[in-house]
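In: Sequence plus the predicted model coming up.
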Amino acid sequence: MFTGIVEERGEIVARDDLEAAARFSIRGPLVTSDARYGDSIAVNGVCLTVTALDGDVFTVDVMEESLRRSSLDGLAPGAPVNLERAMAAGGRFGGHVVQGHVDGTGTILAISPSDNWTVVRIALPDDLARYVVEKGSITVDGVSLTVSALGDADPSWFEVSLIPTTLSETVLGRARVGDIVNLEVDVIAKYVERLTAKGGRA
């Protein structure tokens, strides 16, 4: 489990395309400081398993399903990525419950900067819109954020307000209109929907 509090901005140093998969080598001095083979690290919000370590570089294999559902397939060497280690038992819970299971992607529609924060509007896939509520939590490229506004236009959209720290410490600070971002909705909303559909039976 993760919290959506990005620990560092890493960098893709190598990519190998395999049959129905891809292998990435990623530099992250902080997340590799205590990493071991088999550990989980979220890369732009996608939970991936460490398959090799070499100094401050770790390697992960990404299956076709994850490539299809996320923006990872568009990454190339030199690309910055948000990194977060799995939450340790007893650790500080700073964001919200993040599984690292990306539900889909959104497209940045607008970026509106101001002196103290920047508002980002993101197109929301129809199949995810029902899980997003104003003042609720959503994960964007692995960053735990609060939904500040919602729109039902075609396409549906939501907005988040980013403080300077988020802009400077995560890849969202380099985002541009038209960029694709990974989205994970609040898992509690999905469980509630499932239970309701089954009449309260698990």
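Out: Great, that's in hand. Numbers count the residues shown, from 1 in each chain.
In: drop to CA atoms for contacts and neighbour counts, all remaining ones
Out: Fine.
In: Show me where the chain has its helices.
Out: Under the criterion DSSP state H, helices of the chain are mapped to 64-69, 126-129, 164-169, 187-197.
In: which one of the ones you listed lies closest to Trp157?
Out: Closest to Trp157 of the helices of the chain is helix 126-129 (C-alpha to C-alpha; 8.1 Å).
In: returning to that earlier point: let's have the helices of the chain in JSON lines, adding distance to Gly136 and mean neighbour count.
Out: Listed next are these as JSON lines, based on distance: least, C-alpha to C-alpha, whole Å; neighbours: other C-alpha atoms under 10 Å:
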{"stretch": "helix 64-69", "distance to Gly136": "22", "mean neighbour count": "15"}
{"stretch": "helix 126-129", "distance to Gly136": "12", "mean neighbour count": "14"}
{"stretch": "helix 164-169", "distance to Gly136": "18", "mean neighbour count": "14"}
{"stretch": "helix 187-197", "distance to Gly136": "10", "mean neighbour count": "13"}
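In: take a look at this one as well, against the first:
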Amino acid sequence: MNMAISSTPTSFSKSLKPSLPKARVFNLLKTPPNSHLRYTLNLKPPPPRLLFRIGNPKSKSQFKSHHSPIRSLFTGIVEEIGKVKQLGSDDDGGFTMTIHAKTVLEDVNLGDSISINGTCLTVTHFDTQLFEFTVGLSPETLRKTSLIELQMGSLVNLERALKPSTRMGGHFVQGHVDGTGEIVSTEPEGDSLWVKVKTTPELLKYIVPKGFIAVDGTSLTVVKVFDEEECFNFMLVAYTQQNVVIPLKKVGQKVNLEVDILGKYVERLLNNGVVNAIK
């Protein structure tokens, strides 16, 4: 499969620009002074071709939004850390990303779903000789996830979709990112690492102590919720630190969050009066 990639930028944030709401894309979280995103405010607008195509409703369906119907499930147990090899825009007005990996390519097929930092994306091309695969991303996916911060060379968590015969090691993760959070602190304790994340009240209401949450696609247990600070924390043991990308991120950087779907189902049932009807 030939990929037409035009003027590959150093990050998606340099391609996804004027027609998108700045407040939602760049100002959702505070950016640390040493982050590459400090350059986004002074970026030159992308070519008119790209501007007019971003909202094109005729974009091919291979560019999968995080709001797609449930087609795959994941466990939140990261299989390997991949490396972003190439990223940019294509002739269809979408965005592509090529990742170097090995484990997830062992039985890969076109159209397979792979979780990248917790975002379920579709394989549109792969090369087992070069150990790489390519996925398409919609502008909406970049707006709603932390993938917009990726650059060439960035490391990402990877997990293949769950098979019926696979041992369930984490919890049911759809790969449909609910929103992002910001790392506000990291603190070592012995060989473990405490991580504190701030998010929106809309997401925090679904997060409970000892409950499940997927952070950048990693299945984790919430330790404590700080309602007044709009934060929650979790602890990474030594093994997990060595096999996921979260410890590599700095304070102020984004992480993708997917809350436990059970809480959303319960809320909907209560709001629709189903429980009272049963009583």
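Out: Perfect, thanks for sending it. From a predicted model like this one, the values you see are computed outputs, not experimental measurements.
In: Tell me which of the helices of the first structure sits nearest to Thr51 of the first structure.
Out: helix 64-69 (16.2 Å).
In: before we move on, back to that, nearest to Ser137 of the first structure, out of the helices of the first structure?
Out: The closest of these to Ser137 of the first structure is helix 187-197. By C-alpha to C-alpha, the value is 9.9 Å.
In: The closest one vs the second structure, average offset?
Out: Its aligned residues in the second structure lie a mean 0.8 Å from helix 187-197 of the first structure after superposition (mean C-alpha distance after the TM-score superposition for the first structure).
In: Report the aligned residue range of the second structure for that helix.
Out: Using TM-score structural alignment, helix 187-197 of the first structure corresponds to residues 261-271 of the second structure.
In: what's in contact with that stretch?
Out: The contact list for stretch 261-271 of the second structure (C-alpha atoms under 8 Å, 6 or more residues apart in numbering) reads Tyr206, Val275, Asn276.
In: at 6 Å instead, please
Out: Applying C-alpha atoms under 6 Å, 6 or more residues apart in numbering, the contact partners of stretch 261-271 of the second structure are Tyr206.
In: re earlier: dump the helices of the first structure to CSV, plus distance to Arg9 of the first structure.
Out: Below are the helices of the first structure laid out as CSV (distance: least, C-alpha to C-alpha, whole Å):
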stretch, distance to Arg9 of the first structure
helix 64-69, 20
helix 126-129, 27
helix 164-169, 7
helix 187-197, 25
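In: quick one, which of these is nearest to Phe2 of the first structure?
Out: The closest of the helices of the first structure to Phe2 of the first structure is helix 187-197. By C-alpha to C-alpha, the value is 12.3 Å.
In: And the closest one, how far out from the chain middle?
Out: 21 Å (C-alpha atoms, centre = their mean, to the nearest Å).
In: Which residue in the second structure aligns with Ser114 of the first structure?
Out: Match for Ser114 of the first structure (TM-score structural alignment): Glu189.
In: what are the ranges of the strands in the first structure?
Out: 8-18, 21-27, 40-43, 46-54, 57-63, 80-85, 104-113, 118-123, 137-140, 143-151, 157-162, 180-185 (DSSP state E).
In: Now tabulate these in CSV and tack on mean neighbour count.
Out: Putting the strands of the first structure into CSV (neighbours: other C-alpha atoms under 10 Å) gives the following:
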stretch, mean neighbour count
strand 8-18, 17
strand 21-27, 20
strand 40-43, 24
strand 46-54, 19
strand 57-63, 21
strand 80-85, 26
strand 104-113, 17
strand 118-123, 22
strand 137-140, 25
strand 143-151, 19
strand 157-162, 22
strand 180-185, 24
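In: Go through those strands and name the closest to Gly95 of the first structure.
Out: Of all these, it is strand 143-151 that lies closest to Gly95 of the first structure, at 5.6 Å by C-alpha to C-alpha.
In: how far is that closest one from where the chain is centred?
Out: Centre-to-centre, strand 143-151 of the first structure and its host chain are 14 Å apart (C-alpha atoms, centre = their mean).
In: residues in the second structure matched by it, start to end?
Out: Mapped onto the second structure using TM-score structural alignment, strand 143-151 of the first structure covers residues 218-226.
In: now do the same end-to-end measure for the matching stretch.
Out: Chord length of stretch 218-226 of the second structure, first to last residue, is 21 Å (C-alpha to C-alpha, to the nearest Å).
In: closest to Leu83 of the first structure out of the helices of the first structure?
Out: Closest to Leu83 of the first structure of those, according to C-alpha to C-alpha: helix 164-169, at 10.6 Å.
In: Where does the closest one end up in the second structure?
Out: Counting by TM-score structural alignment, helix 164-169 of the first structure pairs with residues 238-243 of the second structure.
In: ok, and the closest non-adjacent residue to Leu67 of the first structure?
Out: Nearest non-adjacent residue to Leu67 of the first structure, counting by C-alpha to C-alpha, 6 or more residues apart in numbering: Asp73, 5.1 Å away.
In: aligned partner of that neighbour in the second structure?
Out: Using TM-score structural alignment, the equivalent of Asp73 of the first structure in the second structure is Ile148.
In: do the same with Asp103 of the first structure
Out: In the second structure, Asp103 of the first structure lands on Asp178 (TM-score structural alignment).
In: is it true that its match touches Glu258?
Out: Yes - checked against C-alpha atoms under 6 Å, the pair Asp178 of the second structure and Glu258 is within contact range at 5.1 Å.
In: Surely Lys135 of the first structure touches Val147?
Out: Yes - at 4.9 Å, Lys135 of the first structure counts as touching Val147 under the criterion of C-alpha under 6 Å.
In: still on that earlier bit, after superposition, how close is the match of helix 164-169 of the first structure to the first structure?
Out: When the first structure is overlaid, stretch 238-243 of the second structure sits 0.8 Å from its aligned residues on average, using mean C-alpha distance after the TM-score superposition for the first structure.
In: burial measure for the match of Ser114 of the first structure, as a count.
Out: Neighbourhood size, Glu189 of the second structure [other C-alpha atoms under 10 Å]: 11.
In: Tell me how far it lies from Asn276 of the second structure.
Out: Counting by C-alpha to C-alpha - Glu189 of the second structure and Asn276 of the second structure are separated by 46 Å.
In: Alignment lookup: Met168 of the second structure to the first structure.
Out: Superposed on the first structure with TM-score structural alignment, Met168 of the second structure falls opposite Phe93.
In: Name the nearest residue to that match, sequence neighbours excluded.
Out: Thr3 (6.5 Å).
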